[in-house]
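J.: below is the structure, and that's it, no one-letter string:
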């Protein structure tokens, strides 16, 4: 397995010592993201105020930053938390939601990138644009295929010394040298709001387990999502029933099942 570390092994480690994950995420995602972490076995904390975000990031196992519902006050909290995480040796994950949409977002993401995220997780349009390319993204929606973002992901990873995860029909993860593709999931997943944002928080949970191996952590998180998505799709009649079935699937996953069904391929 990649990095001699299987997704199932990391899932077992996560559940043996549940990490505290500091999630600065958007209003839409808070509930589902917290439930995704709980179902997988991690402990979520939604702390975004500038007055305490830095202090809290220093005690969490990992930090995740999502700019979906960005404001000046939240940006201050994000920066304080990222600085504290770096100073404390805690990994942090950046989700640059629709960063290309406005000048405020572009400036915010530029400032956050300078603070050294361990992992950057986004859709294809976000990653292409973040690497300086021309994407076809519109708002939070990706209009580009993951395969079109692979070279951008490699360039971005090398430029920032980070692992980059591009999520879509087939996910792609790279640290600029190694790369992997993860297959699975369900066509219902894009029809449930904030699942992508929740995935960012789960990447943070796995990165807390293996802070020295963000590539393996990102692969494990994406494989967990993909396998649980396939399991849930078999029981759901549509997006409304998919959401609770997905949480149930995450909770039901164990190491052997995850390693048996994960479709991870070197790229």
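T.: Nice, I can see it. Fair warning: this is a prediction, and the values are worked out from it, not measured in the lab.
J.: okay, CA-based contacts and neighbour counts for the rest of this
T.: Will do.
J.: who's in contact with residue 7?
T.: Contacts for residue 7 (Cα atoms under 8 Å, 6 or more residues apart in numbering) come out as 216-217, 219-221, 223-224, 255, 258-259, 262.
J.: if you set the cut-off to 10 Å instead, what comes out?
T.: Residue 7 sits next to 1, 13, 206, 216-224, 255-256, 258-259, 262, 264 when contact means Cα atoms under 10 Å, 6 or more residues apart in numbering.
J.: likewise residue 110?
T.: 96, 99, 130.
J.: host element of the second one?
T.: In this case it means residue 99. In the assignment (DSSP states H and E), residue 99 maps to no helix and no strand.
J.: so how far is residue 206 from it?
T.: Counting by Cα to Cα, to the nearest Å, the separation of residue 99 from residue 206 is 25 Å.
J.: which residue of the protein sits farthest from its center?
T.: The outermost residue of the chain, judged against the average C-alpha position, is residue 237 (26.4 Å), by Cα atoms, centre = their mean.
J.: show me where this protein has helices.
T.: Remark: helices assigned in the chain by DSSP state H are 7-16, 30-40, 50-57, 72-87, 103-113, 124-130, 146-160, 195-209, 214-233, 239-252, 255-261.
J.: so how far is residue 120 from the residue nearest to the spatial centre of the chain?
T.: Note on the chain: the residue nearest the mean C-alpha position is residue 200, at 2.1 Å, using Cα atoms, centre = their mean. Plainly put, residue 200 is 9 Å away from residue 120 if you go by Cα to Cα.
J.: give me the common contacts of those two.
T.: Contacts common to residue 200 and residue 120, judged by Cα under 10 Å, 6+ apart, are 64-65, 93-95, 165, 218.
J.: in stretch 181-188, what's buried?
T.: 181-186, 188 (16 or more other Cα atoms under 10 Å).
J.: ok, residue 112 - contacts?
T.: Residues near residue 112 by Cα under 10 Å, 6+ apart: 65, 75, 78-79, 82-83, 94, 96.
J.: same thing but 6 Å
T.: For residue 112, the contact set (Cα atoms under 6 Å, 6 or more residues apart in numbering) is empty.
J.: how near is it to residue 67?
T.: For residue 112, the distance to residue 67 - Cα to Cα - is 10 Å.
J.: who's the closest spatial neighbour of residue 266, skipping the chain neighbours?
T.: residue 180 (4.4 Å; Cα to Cα, 6 or more residues apart in numbering).
J.: ok, now which ones touch that neighbour?
T.: 172-173, 265-267.
J.: how close does residue 27 sit to residue 255?
T.: 32 Å.
J.: between those two, who's got more neighbours?
T.: residue 255 (16 against 11; other Cα atoms under 10 Å).
J.: second structure follows, compare the two:
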């Protein structure tokens, strides 16, 4: 694994930005606006992800109107991160080459102020990706998303779950998420039956979704790329928190709508991409389940 020089500056949210009060109605309105911005800006999203989910992730980005770019080799990943609208780094299958590319991209994104998302898949029980996740945290991801066990592990409070499956509840990981958000001066999102999002000061619960997302390869991983696209469409870092919530709402509302049509996991995957392409600002206003 190649090391990289830790950053000396920080482009994440400031404390004054993070402490701005937020109402349910304001979040709903901003999330609806965020969906419209994706279509207008068509963000270019660099994806460094695991080999199992590449196709599903690219299709999810195309469905929302973003442009996926799977640039994940050394000497290309860093320069491309300075050009991209947003970056996802997913640690699902971190080969030595991809690990080096991830470090290059994270460092470049941090210095270029390209918003980026870290998905620490299966950290804790597996040593290579666990060490890599800690190195990547030095470059201040704007968002860390994962299941409860992954968030507990990356924050140093547990040994992780059972591979990619969580053995902890969202509630058990909330304090770790708050501490991690303060550490990176960014946002932490825990995926579960009810998602939890925090910037260390504000705490949001989002109640949409479908259990069928856990039955499709890439159901969780693709969410990180959608978050990166939403961050890349945000007008400024001061709205990264709201745009992260918007990404989750659009994704999970589409999952609910797809589940209503599906006969099982296979048909759900097809319907989900369709619904993700069609989810609208109106859907946010009508269907979003938000608790502050």
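T.: Okay, I see it. The structure presented is a predicted model; accordingly, all values stated were derived computationally and were not measured.
J.: where does the TM-score land?
T.: Overlay of the two chains. TM-score (TM-score structural alignment, normalised by the length of structure 1): 0.96; 266 aligned residues with a Cα RMSD of 1.3 Å.
J.: can you find the partner of residue 279 of structure 2 in structure 1?
T.: Aligned counterpart of residue 279 of structure 2 in structure 1: residue 253 (TM-score structural alignment).
J.: report the contact partners of its match.
T.: Taking Cα under 6 Å, 6+ apart, one finds nothing in contact with residue 253 of structure 1.
J.: map residue 100 of structure 2 onto structure 1.
T.: By TM-score structural alignment, residue 100 of structure 2 lines up with residue 76.
J.: and residue 147 of structure 2, by the same measure?
T.: The alignment partner of residue 147 of structure 2 in structure 1, by TM-score structural alignment, is residue 123.
J.: next, count neighbours for its match.
T.: 27.
J.: thinking it is in contact with residue 167, fair?
T.: Yes: between residue 123 of structure 1 and residue 167 there is a contact under Cα atoms under 6 Å: 5.2 Å.
J.: from residue 88 of structure 2, how far out is the equivalent of residue 35 of structure 1 over in structure 2?
T.: In structure 2, the residue paired with residue 35 of structure 1 is residue 59, using TM-score structural alignment. Distance, residue 59 of structure 2 to residue 88 of structure 2, using Cα to Cα: 15 Å.
J.: what's the answer for residue 147 of structure 2, then?
T.: Residue 147 of structure 2 is 16 Å from residue 88 of structure 2, by Cα to Cα.
J.: so what corresponds to residue 36 of structure 2 in structure 1?
T.: Aligned partner of residue 36 of structure 2 by TM-score structural alignment: residue 12.
J.: any idea how far residue 156 of structure 1 is from the nearest residue to its match once chain neighbours are set aside?
T.: Distances taken as Cα to Cα, 6+ apart put residue 255 closest to residue 12 of structure 1, at 6.0 Å, once the chain neighbours are dropped. Taking Cα to Cα as the measure, residue 255 of structure 1 falls 31 Å from residue 156 of structure 1.
J.: what do you get for residue 238 of structure 1?
T.: 36 Å.
J.: again, but for residue 50 of structure 1
T.: Distance from residue 50 of structure 1 to residue 156 of structure 1, by Cα to Cα: 28 Å.
J.: counting neighbours around each, name which of the two comes out higher.
T.: Set side by side, residue 50 of structure 1 and residue 156 show more neighbours around residue 156, with 23 against 18, by other Cα under 10 Å.
J.: aligned to the more buried one, what sits in structure 2?
T.: So, by TM-score structural alignment, residue 156 of structure 1 is matched to residue 180.
J.: which residues touch its match?
T.: Residue 180 of structure 2 neighbours (Cα under 6 Å, 6+ apart): residue 155.
J.: picking that back up, burial of the match of residue 36 of structure 2, as a residue count?
T.: So residue 12 of structure 1, with other Cα under 10 Å, has 16 neighbours.
J.: now residue 48 of structure 1
T.: Around residue 48 of structure 1 there are 25 other residues, counting by other Cα under 10 Å.
J.: in structure 2, what residue corresponds to it?
T.: Per TM-score structural alignment, residue 48 of structure 1 is aligned with residue 72.
J.: residues near the residue nearest to that match when sequence neighbours are not counted, how many?
T.: Of all residues not flanking residue 72 of structure 2 in the chain, residue 48 sits nearest, at 5.2 Å (Cα to Cα, 6+ apart). Close neighbours of residue 48 of structure 2, defined as other Cα under 10 Å, add up to 28.
J.: quick one: map residue 48 of structure 2 onto structure 1.
T.: Residue 48 of structure 2 maps onto residue 24 in structure 1, by TM-score structural alignment.
J.: residue contacts, that match?
T.: 46, 48, 64-65.
J.: which of those residues fall in strands?
T.: In strands, defined here by DSSP state E, the members of those are 64-65.
J.: want to throw the contacts of residue 24 of structure 1 into a markdown table with distance to residue 20 of structure 1?
T.: Below are these laid out as a markdown table (distance: Cα to Cα, whole Å):
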| residue | distance to residue 20 of structure 1 |
| --- | --- |
| 46 | 11 |
| 48 | 15 |
| 64 | 11 |
| 65 | 15 |
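J.: nearest to residue 211 of structure 1, of the contacts of residue 24 of structure 1?
T.: residue 64 (13.2 Å; Cα to Cα).
J.: what does the closest one align to in structure 2?
T.: Using TM-score structural alignment, residue 64 of structure 1 pairs with residue 88 in structure 2.
J.: quick check: that match vs residue 225 of structure 2, distance?
T.: Distance, residue 88 of structure 2 to residue 225 of structure 2, by Cα to Cα: 6 Å.
J.: rewinding a little: which of residue 99 and residue 206 of structure 1 has more neighbours?
T.: residue 206 (30 against 24).
J.: which ones are touching that one?
T.: Counting by Cα under 6 Å, 6+ apart, residue 206 of structure 1 has contacts residue 217.
J.: counterpart of it in structure 2?
T.: Looks like residue 206 of structure 1 aligns to residue 230 there (TM-score structural alignment).
J.: cool, residue 102 of structure 1 as well?
T.: Using TM-score structural alignment, the equivalent of residue 102 of structure 1 in structure 2 is residue 126.
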